[in-house]
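Visitor: below are the sequence and a predicted model; questions follow.
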Amino acid sequence: MGKREQRRGRRAGEIRNRRLVRALPGLIIAVGLVLDLITPPAFTPVPLFAAAPLIAAPFFSQIGTIRVGAAALLSLAGLRFYGETLFNAVPSIELLTVLTVSVLAVYINGVVRRSNEQLASARVIAETAMRAVLPKPPDRIGGLQVAARYEAAQADEFVGGDLFSVTDTPYGVRLVVGDVRGKGLDAVEAVAVIVGAFREAAEQERSLEGVAQRLERALARESGRRGGLDEAEGFITAALAEIPPGATLVRIVNRGHPEPLLMYSDGALDVLQPELPALPLGMDLGVWPDRADEWALPAGSTLLLYTDGLSEARNADGVFYDPAERLRGRIFPGPEELLSALTDDVRLHTGGVTTDDMALLAIVRPAEGQPERRTTVKIVGLGGGAG
């Protein structure tokens, strides 16, 4: 089932639920009327008439809640008038009870509406803040086609610890995809530190290794400012990549991050494993020299970077999602189509239940005329220090 079909299914379910909720107060009042007419005088339907406005309060507008309360009150008054007991003591108390509950329902409706407005405002602020930290990149950067996607584990969440950034620099198109080990506002603050440091370093550092070292120093400064980063948010896995101007290669520095994938125009696929494993950023375990690996990037090929929210997504049997296996042999017209198909496939694998956010970034080197066949040359780049 694709993303569009899933949305249609959810929308249809929401419409059915809304219709049921809107019909429920009227049904309860109708049941109260019928029961009062067919049962002995000792039976009272007052609890049903009182329940109707309370059920309407969280879901109806203020006018709708008032109308339900008035309908319940008039229905009960009509029953007592029909039974010629309207002005007796007990019916008067029943009417007062329904009136009191109706007034309370209107008050509850106001509280719920204000809470919903505050929640909606908080969501807008969170979404705006996240978009400011992780702006969507342009469709084309430095002659390359680009697409990025942030998929939150919860549908209404906009703030998380995954990150991506792409920028065109004098040294080529540089990009980063990373994952903060943690959640909450501390994780978002770490994301802001890394993204800000990357944008600055990508413009200034001559080597990709130098960019990685600048990110390391930025985390160290942040840790010192805060008196030590929280253990959960104290390190970040990241993959940094660089595609030099006019070059047919990509350089990658991988700091403990899931290996990027290189997809070719004929459907073949390579997993870009680093020559030497490296620790994540922010792990203060001594000096760790960064070393960029290089891979050929033929025309028509696609570089895919992602966070472990993709590769650690599980199905009902606990089987992890394998992006390399699922994408091998498949061809996509562009990076947006690739990311859309990938997110749909993950939802299909997990049954729509995910426990971690995921960031996806796809870079396509457009084909020049006919798509080139893939090349199997892998070149190990020389290590470089911080610039």
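Guide: Ah, there it is. Residues are numbered from 1 along each chain as shown.
Visitor: please count neighbours and contacts with C-alpha atoms only from this point.
Guide: Fine.
Visitor: distance check, the residue sitting furthest away from the middle of the chain against Gly78.
Guide: If you look at how far each residue of the chain sits from its centre, by C-alpha atoms, centre = their mean, the farthest one is Glu84, at 60.9 Å. Here the criterion is C-alpha to C-alpha, to the nearest Å. By it, Glu84 lies 10 Å from Gly78.
Visitor: so what's the residue most central in space within the chain closest to, chain neighbours aside?
Guide: Closest residue to the average C-alpha location of the chain: Ala152 at 1.6 Å, with C-alpha atoms, centre = their mean. Distance criterion C-alpha to C-alpha, 6 or more residues apart in numbering; nearest residue to Ala152, sequence neighbours excluded, is Asp357 at 4.5 Å.
Visitor: ok, the one you found - contacts?
Guide: If you count contacts by C-alpha atoms under 8 Å, 6 or more residues apart in numbering, Asp357 has them with 150-153, 160-162, 309.
Visitor: and the helices in the stretch 101-250 of the chain?
Guide: All helices of the stretch 101-250 of the chain, identified by DSSP state H, counting those that start in this stretch, fall at 184-204, 208-225.
Visitor: ok, and the closest non-adjacent residue to Leu310?
Guide: In space, Leu310 is closest to Met358, 5.9 Å off (C-alpha to C-alpha, 6+ apart).
Visitor: and if you look at Pro245?
Guide: Gly172 (4.8 Å).
Visitor: verify the stated contact: that neighbour with Leu249.
Guide: No. If you go by C-alpha atoms under 8 Å, Gly172 and Leu249 don't touch, sitting 11.0 Å apart.
Visitor: okay, now the one to match up with it:
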Amino acid sequence: MRWLARRRADSRRTSKVSSTDLRVPAPPVWLRWLPALYVVGLLILEPITPVQWPVSFLLIALPVVSAYAHGPVFVAAVTVFAVAFEAVLAGTPCCAGRAVGYVGERHYVASYISTALVGMLGTFLAATRMRRERTLATVRSVAEAAQRVLLRPVPRRLGQVSIDTLYLSAAAEARIGGDLYEAVLTAYGVRLLIGDVRGKGLVAVETAATMLGAFREAAHDEPDLSGVARRVERSMTRRAEQLEGDEVAERFVTAVFAEIPEHEQVVHIVNCGHPPPLHFGRDGVTELEPTDPSPPINIGVMVGDSYHMDVAPFSPGDQLLLYTDGVTETRAPEGSFYPLLDRVRSWGPMAPQDLLVCLHRDLIDFSGGNLDDDTAAMAAYRLPTELTG
């Protein structure tokens, strides 16, 4: 019983620490200094305005200005300061622009009361803002944990292949979306997957999780890459049959399955309605267009699950770039689409990490910082023989 009590106490302490360790984004510096700037501006206006313009009344807004970036205790203190400062300005003839002060004049008393009431409102607003910021921080931490579970970090090296990945979610606060990728080392070589779930939101995330789980199992069991695609299709179909309504139609996935055998200098590709991978070889950069496109995953049950595998040369020193349509559908401010093939051809040979860093920066520059779709990319580089021996 004592052991159980200690465990419960430890659990409570852990939960308290984890809840207080959440990172709440700090407001901008200028917003934190805004109350002080507001007071300075008022002091500048007070002596230069006509007598009939009591600028000190503007202090009534100071608590609300403070509530944008500070907590309820700070706002309450600012409220007390604002009321006291109003009285000081009202009782100082040189500042009020009068021969005598008017500390107790009824208009000023009304201003004190109004400032106090606004201060109460500002204190409530600050408390509400901080509570929502903590909630958002919690959501972000949960999303980051879900991201790590759903899209596990891919090892930088699998066998003879060096790999790097890029993921950008359109829902910036959620951190996760409907694009997916995976790479596993199997007895048949390194097997890669990149896919794009139709739609966004929780439905897309759940579909992506189902797809990744099916691939991680099938990649080790199926000797043929086409068999991996069929196995994933069957798993997705079973899951879709458990759903009701129109959601089934929202759960198909375009994908590319790739396999890099250890003892063959080739790459096997099964393209299920997805943008074609780019191959970086001695002859430059080329698109690996499918000779017989396969249907997207979860549509094969309707059109036939005939998954065709293409074979292309893939020698040591060659590189493969898999990507989702979030890359090629990125638009410039004037509306043109991102010319991926032309861009990468102009960069020259790069390591996987450098290639994806360059791609990320170029997408941001091309779109003017407005990436409005989920984006995923994976680069796989076959190491030269001297680095694998």
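Guide: Done, it's in. The shown structure was predicted, so the numbers you read here are calculated from the model rather than taken from an experiment.
Visitor: ok, now how distant is the residue nearest to Ala152 of the first structure from Met283 of the first structure?
Guide: Distance of Asp357 of the first structure to Met283 of the first structure, computed by C-alpha to C-alpha: 22 Å.
Visitor: for Ala77 of the first structure, same thing?
Guide: Taken as C-alpha to C-alpha, the span from Ala77 of the first structure to Met283 of the first structure is 73 Å.
Visitor: now for the counterpart of Pro260 of the first structure in the second structure: which residues touch it?
Guide: Counting by TM-score structural alignment, Pro260 of the first structure lines up with Pro277 in the second structure. By C-alpha under 8 Å, 6+ apart, the contact set of Pro277 of the second structure is 287-289, 320-323.
Visitor: kindly report the same for Asp168 of the first structure.
Guide: Contacts of Asp168 of the first structure by C-alpha under 8 Å, 6+ apart are 141-142, 174.
Visitor: map it across to the second structure for me.
Guide: Counting by TM-score structural alignment, the partner of Asp168 of the first structure is Leu185.
Visitor: again, but for Arg365 of the first structure
Guide: Arg365 of the first structure maps onto Arg382 in the second structure, by TM-score structural alignment.
Visitor: make sure its match is actually in contact with Leu158.
Guide: No. The criterion here is C-alpha under 8 Å, and Arg382 of the second structure misses it with Leu158 at 9.9 Å.
Visitor: these two - which one has more neighbours?
Guide: Neighbours were counted for Arg382 of the second structure and for Leu158 using other C-alpha atoms under 10 Å; Arg382 has more, 24 against 18.
Visitor: quick check: that one vs Ala255 of the second structure, distance?
Guide: Distance from Arg382 of the second structure to Ala255 of the second structure, counting by C-alpha to C-alpha: 21 Å.
Visitor: please apply the same query to Leu193 of the second structure.
Guide: 7 Å.
Visitor: quick one: the helices in the stretch 251-387 of the first structure?
Guide: Under DSSP H, counting those that start in this stretch, the stretch 251-387 of the first structure gives helices at 308-311, 323-327, 335-350.
Visitor: by how much does the second one deviate from the second structure on average?
Guide: Once fitted to the second structure, helix 323-327 of the first structure is off its aligned match by 1.3 Å on average (mean C-alpha distance after the TM-score superposition for the first structure).
Visitor: what helices or strands is that helix leaning on?
Guide: Helices and strands touching helix 323-327 of the first structure, by 3 or more C-alpha pairs under 8 Å, 6 or more residues apart in numbering; DSSP states H and E, are strand 269-271.
Visitor: where does the strand it packs on end up in the second structure?
Guide: With TM-score structural alignment as the criterion, strand 269-271 of the first structure aligns to 285-287.
Visitor: please enumerate residues in contact with that stretch?
Guide: With contact meaning C-alpha under 8 Å, 6+ apart, stretch 285-287 of the second structure is reached by 276-280, 341, 344-345.
Visitor: give me the buried subset of those residues.
Guide: Restricting the contacts of stretch 285-287 of the second structure to buried positions leaves 276-280, 344, with burial counted as 16 or more other C-alpha atoms under 10 Å.
Visitor: which one of these sits closest to Leu62 of the second structure?
Guide: Nearest to Leu62 of the second structure among these is Val344, at 53.5 Å by C-alpha to C-alpha.
Visitor: if I line the two up, what does that closest one land on in the first structure?
Guide: Under the alignment by TM-score structural alignment, Val344 of the second structure pairs with Leu327 in the first structure.
Visitor: ok, that match - contacts?
Guide: Neighbouring residues of Leu327 of the first structure by C-alpha under 8 Å, 6+ apart: Leu269.
Visitor: also Val109 of the second structure?
Guide: Neighbours of Val109 of the second structure in contact, by C-alpha under 8 Å, 6+ apart: Val103.
Visitor: so what does it match up with in the first structure?
Guide: Per TM-score structural alignment, Val109 of the second structure is aligned with Ser92.
Visitor: so which of the contacts of Asp357 of the first structure belong to strands?
Guide: Among the contacts of Asp357 of the first structure, the members falling in strands (DSSP state E) are 150-151, 162.
Visitor: most surrounded residue in those residues?
Guide: The most crowded member of those, judged by other C-alpha under 10 Å, is Asp162 (32 neighbours).
Visitor: I figured that one hits Val176, correct?
Guide: No. Contact criterion C-alpha under 8 Å: Asp162 of the first structure and Val176 do not qualify, at 10.8 Å.
Visitor: now do the contacts for Leu261 of the first structure.
Guide: Leu261 of the first structure touches 269-272, 303-305, 324, counting by C-alpha under 8 Å, 6+ apart.
Visitor: actually Tyr171 of the first structure, not the one I typed
Guide: So Tyr171 of the first structure contacts 203, 206, 244-245 (C-alpha under 8 Å, 6+ apart).
Visitor: the match of Val109 of the second structure belongs to a strand?
Guide: No. Under DSSP: H, G, I helix; E, B strand; the rest coil, Ser92 of the first structure falls outside any strand and is assigned helix.
Visitor: thanks a lot, catch you later.
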